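*Asks:* Need a 3D model of the following:
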Amino acid sequence: MLTKVYGSAVFGVEAQIIVVEVNVDKGIGYHLVGLPDNAVKESNYRIAAALQNNGYKIPGKKITINMAPADLRKEGSAYDLTLALGILAASNQIEHKSIGKYLIMGELSLDGDLQPIKGALPIAIKAQEEGFKGFILPEENAKEAAVVGDLEVYGVKNLKEVIDYFDKKKPLRQIKINTRKEFLQKADFPEFDFSDVKGQESIKRCMEIAAAGGHNIILIGPPGSGKTMLAKRLPSILPPMTLHEALETTKIHSVVGKVKSNGLMSQRPFRNPHHTISSAALVGGGSYPQPGEISLSHNGVLFLDELPEFERRVLEVMRQPMEDREVTIARAKFTVTYPSSFMLVASMNPSPGGYFNDPDAPVTSSPMEMQRYLGKISGPLLDRIDIHIEVAPVLFEKLSEERKGESSIEIRKRVIGARDIQTRRFSNLEQVHYNAQMNTKQIREFCVLDDASKVLLKSAVERLNLSARAYDRILKVARTIADLQNVQNISTLHISEAIQYRSLDREGWLG
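*Replies:* From the prediction side, this is the model:
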């Protein structure tokens, strides 16, 4: 007898329906076809033990299972439950009239318990699009999948619960979530706050500008000056995620199985990879491509601490994704694209010893050593970072102050105000939402300068020998500074402040 059961595979951040055709006929043998990987091939051992431990068995007949489309490689153990129910239905051990209305996924333990799967959210979205009545999956993934409306989601603990449901012995509890209500309830404030930072007012100003315009920023300073502390607090002043951004971000984290059991992500991601990371782990890839750190930080912050310690070739592969805000990974048989619209925050010491060219520093480095150290970072990569700022050590008088600094809540209000201005400005542009995303054409349209500003910028470009990309970055940052002041036209004050934030372009900045 032939039975069809439905599962799904995830490619990139999109899912595709997999039809599992199970045919039980006269003879002996177990044949699984349709390009399964080793984890799928091994499923027959898990299925046999799980069925036996729950009072069922694999029939002693010829079983042929085809996973269509047969030319797509099937990976992982999430098809165990799909295959097991297909075998039971094809051998008439369970009632199966309605089994084709459901999309079924889950990894089986030997006792029939279900283990969580990856990619539950994109699979649920695809199930809803394809018109399935419901989605049956492990209990740990149920809230994640229930984010999708108009789809019955059933979280189950073990194989027996699913069998009893189709045999109409015991109903399953449908998981329902009011997505918007849940999202608003969980949108609490991040644990780190700028009020904890003593001194560093000019750096806080830079972080505010970066947050307001979505600009990349690099902090250069000696050890203990507060670079990491400032970077960790940047998400606390970014605008709260919209529901659309939360769904986008959760989809990516779902693919790698990093979504917590409470479903939709409500906080902007903050990713802080170690400097030994490989290029595939940073931008995504592998034999069977997975999202990298730049995609896991989509709609959030990617913090690269001690930037020159990263391998140069690893950093260079970020250049294209930083411009295009997506990364495309091509393989012989398929291509996947992952979104990567993130804010880059990098930090670095000014020299191998960690200090500026200061005779009083504990460790001194010559200007040549400092220049060689900075040379580990390519000019094209630095060009893609809008704001370069020096972070000086905090004086004792500031550290010992009892008075707290301005809170993240107050700074965030100004950032949200500036972002609202940008939202109205770019309302007719589908791919642009804030100033850092503007291309050259949009910069010319929205960053119009008066004569005095042109003269000032021309002088800076010639004196600092700035590239065309650095010129555009200055205009973007100046536009953001004007937005923070709720001013329509860019003035010389905005241009001069933006020029100050190109420290690494200034000759002799090392002192």
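*Asks:* Please make it C-alpha for all contacts and neighbour counts, starting now.
*Replies:* Will do.
*Asks:* Buried residues, the helix or strand harbouring T249. List them.
*Replies:* Assessed by DSSP states H and E, T249 sits inside helix 243-255. Buried residues in helix 243-255, counted by 16 or more other CA atoms under 10 Å: 243, 245-255.
*Asks:* Next, the contact list for D472, please.
*Replies:* 440, 443 (CA atoms under 8 Å, 6 or more residues apart in numbering).
*Asks:* ok so, going back, quick one: which two of the buried residues of helix 243-255 are the most distant?
*Replies:* L243 and V255 (18.6 Å; CA to CA).
*Asks:* Where do the strands of the stretch 51-200 of the chain begin and end?
*Replies:* Assigned by DSSP state E, counting those that start in this stretch, the strands in the stretch 51-200 of the chain fall at 62-68, 102-104, 107-108, 114-115, 134-138, 152-156.
*Asks:* Show me what the fifth one is packed up against.
*Replies:* It refers to strand 134-138. Contact here means 3 or more CA pairs under 8 Å, 6 or more residues apart in numbering; DSSP states H and E; on that basis strand 134-138 packs against strand 102-104, helix 120-129, strand 152-156.
*Asks:* just the angle between it and helix 120-129, please?
*Replies:* Put simply, strand 134-138 runs at 160 degrees to helix 120-129, going by axes from the mean of the first three to the mean of the last three CA atoms, to 10 degrees.
*Asks:* outside of strand 134-138, which residues touch it?
*Replies:* By CA under 8 Å, 6+ apart, strand 134-138 touches 101-106, 114-117, 124, 127, 151-158.
*Asks:* Stretch 491-511 too?
*Replies:* With CA under 8 Å, 6+ apart as the criterion, stretch 491-511 contacts 350, 356-357, 367, 386-390, 449-450, 452-453, 456-457, 460, 464-466, 474-475, 477-479, 481-482.
*Asks:* this one next, for a side-by-side:
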Amino acid sequence: MVSKTYGASTYGVDASIITIEVNVMQGTKVFMVGLADSAVKESEQRIESSLKHYGYKMPRQKTLVNLAPADVRKEGSAYDLPIALGILKASEQIFSEELEKYLIMGELSLDGELRPIKGVLPIAIEARKRGFKGFVLPKDNASEGAIVNNLDIIGVSNIQEAIDFFEGNLKITPLVANTRDIFFTTQNEYEADFSNVQGQENIKRALEIAAAGGHNVIMIGPPGAGKTMLAKRLPSILPPLTLHEALETTKIHSVAGKLGKAMGLIAQRPFRSPHHTISDVALVGGGGNPQPGEISLAHNGVLFLDELPEFKRTVLEVMRQPLEERKVTISRAKISVEFPANFMLIASMNPCPCGYYNHPEKECVCPPGAVQRYLNKISGPLLDRIDLHIEVTPVSFDQMTSNRPSESSEQIRKRVIKAREIQTERFKNHKGIYSNAMMPSQMVKDICQISQAGKTLLKTAMEKLGLSARAYDRILKVARTIADLAGSEDIKIEHLAEAIQFRSLDRENWAG
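*Replies:* As a prediction, the model looks like this:
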């Protein structure tokens, strides 16, 4: 007898349906065909142990399992449950006609318990799209699947519950989640807040400008000056995720298996902070079955690279294209996968190997030329993609012990949202451009018009400070954002002057 069940596999952030056909016939052994990897083939042992635990039998005849389409590679252990149910029906141990109406996924333990799987959200979206009645999956993944409406999400704890459900012996109420309620009640919950930061008013201002225009930032300062602390608070002043952005972000984390058991929809902007020993594949994504890397996990949020010069040069260079295109394409012999990567890059670094170059109190002990060699670890093309260079100075004792109230993230965020609304209106007819930082050079010339006095100031600054040519566009973009924060239609002299001070590393002889 031939039985059919349905599972799914993920490619990039999308899913495709896999048909699992089982035929029990004359002969011996179990055969799995359809480009199954080792994890899928090993399911035979897990399935046999699970069935015996609940009093069912593995057929002692030839059992042929076909995973279609047969020319697409199947990976992972999530096919255990649909294969097991297909074997039971093909061997006439269960007789349900409901199996083909549901998409089924789950990894079995040896005692029949179900373990959580990856990629539930894109699979559930594909199941609804293909007209399945519901999705049977491990209970730990049910809250994630429930994000998708108009699809019955049936969470089960073990294979016996799944069997009883399909045979009508157990009624399981589909899990329903109000996605909008979950989203709007949790989108403003941030652990870190700018109200806890004493002093550093100039750094807060710079991060407000960065958030308002979507600009990339590098912070340069001695150890203990507060670079990491300030970076961790940046997501709290970014505009809230839209529901579309939240779903897009959740899909990426779902495919990567980064969602917790109780987590459904990601409502806060992600903050990713990989260690400097990370490989280039781990950063941009890859593998035999391509998985998203850190830059995709930071999509719609912040990627924080602490101690930037300590990262391997090859790792930093692979970010250049994603920073421009806001996506990363991973190509293999038989497949090409595209992951979104629209993130804000926030980097921090010491000014020199000892960390105290330009320190107001401590003396730098680095030998001559060491500061320049240290800075040269960051390539010009990468630095070219960073709009704001911020020099972070240590907080004085008086500032640390001051009881003066500090502005909260909520207050700063209101100004950022207002500036982003201006940009949304400005770029409404330009597809793929949502903030000032995304403007190409030609658009900068059209939108960032400055007065004759402004041109004179900019010319003087470039000559006196020795600013490089690449600083020109960056200064105009940042000045446009500062003007938006001020609610000004025109870029004024004071906006340009403030933007010019954020190009520290472009200045000649900055490193001595």
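*Asks:* Can you pull the TM-score for these?
*Replies:* After superposition, the two chains reach a TM-score (TM-score structural alignment, normalised by the length of structure 1) of 0.97; 511 aligned residues with a CA RMSD of 1.5 Å.
*Asks:* hang on, the earlier thing: would you reformat the helices and strands packed on strand 134-138 of structure 1 as CSV and include distance to K74 of structure 1 and mean neighbour count?
*Replies:* Putting these into CSV (distance: least, CA to CA, whole Å; neighbours: other CA atoms under 10 Å) gives the following:
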stretch, distance to K74 of structure 1, mean neighbour count
strand 102-104, 15, 24
helix 120-129, 14, 24
strand 152-156, 23, 24
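*Asks:* Out of the strands of the stretch 51-200 of structure 1, flag the one nearest V162 of structure 1.
*Replies:* For V162 of structure 1, the closest of these is strand 152-156, at 7.1 Å, according to CA to CA.
*Asks:* how big is the offset of that closest one relative to structure 2?
*Replies:* Overlaying structure 2 shows strand 152-156 of structure 1 at a mean distance of 0.8 Å from the equivalent residues (mean CA distance after the TM-score superposition for structure 1).
*Asks:* quick check: angle from that strand to helix 120-129?
*Replies:* Using the same axes, to 10 degrees: strand 152-156 of structure 1 against helix 120-129 is 140 degrees.
*Asks:* and strand 152-156 of structure 1, what other elements does it pack with?
*Replies:* On a contact count with 3+ CA pairs under 8 Å, 6+ apart, strand 152-156 of structure 1 meets strand 134-138, helix 142-145.
*Asks:* now these as TSV including mean neighbour count and distance to P339 of structure 1?
*Replies:* Formatted as TSV, these follow (neighbours: other CA atoms under 10 Å; distance: least, CA to CA, whole Å):
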stretch	mean neighbour count	distance to P339 of structure 1
strand 134-138	25	26
helix 142-145	27	20
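*Asks:* center of structure 2, which residue is that?
*Replies:* L297 (2.0 Å; CA atoms, centre = their mean).
*Asks:* From T393 of structure 2, how far out is that one?
*Replies:* Look at L297 of structure 2 and T393 of structure 2: by CA to CA, to the nearest Å, they are 31 Å apart.
*Asks:* Return the residues in contact with the residue mapped onto E161 of structure 2 from structure 1.
*Replies:* Aligned counterpart of E161 of structure 2 in structure 1: E161 (TM-score structural alignment). E161 of structure 1 makes contacts with 170, 172, as judged by CA under 8 Å, 6+ apart.
*Asks:* separation between E161 of structure 1 and A90 of structure 1?
*Replies:* Distance from E161 of structure 1 to A90 of structure 1, by CA to CA: 19 Å.
*Asks:* And V259 of structure 1, by the same measure?
*Replies:* 35 Å.
*Asks:* Now for P339 of structure 1, how many residues are close by?
*Replies:* Neighbours of P339 of structure 1 under the rule other CA atoms under 10 Å: 23.
*Asks:* That one contacts S295, doesn't it?
*Replies:* Yes - P339 of structure 1 lies in contact with S295 (CA atoms under 8 Å); the separation is 5.8 Å.
*Asks:* Can you pull the residues that touch both of those two?
*Replies:* E326.
*Asks:* follow-up on the earlier one: how about the buried residues of helix 243-255 of structure 1 in a markdown table, adding distance to L83 of structure 1?
*Replies:* Shown next, in a markdown table, are the buried residues of helix 243-255 of structure 1 (distance: CA to CA, whole Å):
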| residue | distance to L83 of structure 1 |
| --- | --- |
| L243 | 35 |
| E245 | 35 |
| A246 | 33 |
| L247 | 30 |
| E248 | 30 |
| T249 | 30 |
| T250 | 28 |
| K251 | 25 |
| I252 | 26 |
| H253 | 26 |
| S254 | 23 |
| V255 | 21 |
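*Asks:* for those residues, which one is nearest D37 of structure 1?
*Replies:* Once CA to CA is applied, the member of the buried residues of helix 243-255 of structure 1 that ends up nearest D37 of structure 1 is V255, at 17.9 Å.
*Asks:* who are the neighbours in contact with the closest one?
*Replies:* V255 of structure 1 touches 10, 12-13, 118-120, 122, 290-291, counting by CA under 8 Å, 6+ apart.
*Asks:* Now with 10 Å, please.
*Replies:* 10-15, 117-123, 290-291, 296 (CA atoms under 10 Å, 6 or more residues apart in numbering).
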